[in-house]
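>>> kindly generate the corresponding structure for this input.
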Amino acid sequence: MPSSINPGATLVLTGVTHILVGLTHPRLGPPLLSMVRSGLFDSITGISLDPTSSGAPQYDRMAAWWFELAGAAMILLGISIRENINVAGYVPRGVAWGTLGVGVIGALVQPLSGCWTLIAQGIWMVGWFGKTKME
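Next up is the predicted model:
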């Protein structure tokens, strides 16, 4: 039986933490709350393909929304990785190196961030290449 503590499970935890940080951060939580109060649908204005559209871009809402979506993407990727480990016994190379690469680029762009956790998880995933499924 595969271990329940694996790179997929920790990436799910990272995603959940990312969402919770976004909800409670003083610069991200209030814009998210104002989006909910606006009814959520079409609650971010100022970005349109129509050059005649009006409304100032709401960058605070955009940043908060993408922060939350990044957390959700980590959760979904973590679930997928965990399932692959449970079924096949390994993390696909592209996923492992991709996670490591995103972490490295993110840490270079924003050193004081949580991207270092992606680096650590990517290194851990790379280590799962040669593992076989445990019976």
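
>>> can we go C-alpha only for contacts and neighbour counts from here?
OK.

>>> show me what the longest helix along the chain is packed against.
Ranked by residue count, the top helix of the chain under DSSP state H comes out as helix 59-88. Counting by 3 or more CA pairs under 8 Å, 6 or more residues apart in numbering; DSSP states H and E, the packing neighbours recorded for helix 59-88 are helix 7-24, helix 29-37.

>>> export those to TSV and append columns for distance to residue 70 and mean neighbour count.
Formatted as TSV, the helices and strands packed on helix 59-88 follow (distance: least, CA to CA, whole Å; neighbours: other CA atoms under 10 Å):
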stretch	distance to residue 70	mean neighbour count
helix 7-24	7	20
helix 29-37	14	16
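
>>> also this sequence, please, to line up against the first:
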Amino acid sequence: MNTWVRWLPRLIIGLAVVHTVYAFAVMPGAWGDILRAGVFNGVEGDAEREAVLWFFFAGIGFFAVGTLTRWALRTTGRVPRQVGGYLLLLGVPMSIIEPVSGGWALIAVGVLALVAARRTGRVA
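From the prediction side, this is the model:
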């Protein structure tokens, strides 16, 4: 197994870390605003609160994809092809709709995941 294939789950988890840290470091005031609003329905109509919530939950999703990819690689020696597909499904439209975004990172990691899936899917 190539070294870069082993790094794929770490790259995905890295995307998760960046997303989660961004949600807390760049928009810290939004969390206080959500708490002051009473948490329940605390983001309604406020673009910054909605953004921070989506960044946070996207981070959790990327953690899930990254850790499941790591598990699959360790257990089966393969990267599931769907990992690349999911990352591209998120990254391509995001990059079209908002070109100055992290969508390009998703595309890059998604392509790497598809290449890794192809290489690890071969029977030796």
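
>>> rewinding a little: would you list the helices and strands packed on helix 59-88 of structure 1 in TSV and tack on distance to residue 60 of structure 1?
Formatted as TSV, the helices and strands packed on helix 59-88 of structure 1 follow (distance: least, CA to CA, whole Å):
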stretch	distance to residue 60 of structure 1
helix 7-24	12
helix 29-37	6
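
>>> of all these, which one comes closest to residue 86 of structure 1?
helix 7-24 (9.9 Å; CA to CA).

>>> circling back: so where is the longest helix of structure 1 in structure 2?
Counting by TM-score structural alignment, helix 59-88 of structure 1 pairs with residues 47-76 of structure 2.

>>> report the distance from that stretch to the chain centre.
5 Å (CA atoms, centre = their mean, to the nearest Å).

>>> that one vs structure 1, average offset?
Taken over the aligned residues, the distance from stretch 47-76 of structure 2 to structure 1 averages 1.0 Å (mean CA distance after the TM-score superposition for structure 1).

>>> list the buried ones in that stretch?
For stretch 47-76 of structure 2, the neighbour count (16 or more other CA atoms under 10 Å) marks 49-50, 52-53, 55-60, 62-63, 65-70, 73 as buried.

>>> same check on stretch 94-107 of structure 1?
Neighbour-count burial for stretch 94-107 of structure 1 flags 96-97, 99-104, 106-107 (criterion: 16+ other CA under 10 Å).

>>> can you list the residues you listed in JSON lines and add distance to residue 129 of structure 1 and secondary structure?
Listed next are these as JSON lines, based on distance: CA to CA, whole Å; DSSP: H, G, I helix; E, B strand; the rest coil:
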{"residue": "96", "distance to residue 129 of structure 1": "9", "secondary structure": "helix"}
{"residue": "97", "distance to residue 129 of structure 1": "11", "secondary structure": "helix"}
{"residue": "99", "distance to residue 129 of structure 1": "14", "secondary structure": "helix"}
{"residue": "100", "distance to residue 129 of structure 1": "14", "secondary structure": "helix"}
{"residue": "101", "distance to residue 129 of structure 1": "16", "secondary structure": "helix"}
{"residue": "102", "distance to residue 129 of structure 1": "18", "secondary structure": "helix"}
{"residue": "103", "distance to residue 129 of structure 1": "19", "secondary structure": "helix"}
{"residue": "104", "distance to residue 129 of structure 1": "20", "secondary structure": "helix"}
{"residue": "106", "distance to residue 129 of structure 1": "23", "secondary structure": "helix"}
{"residue": "107", "distance to residue 129 of structure 1": "24", "secondary structure": "helix"}
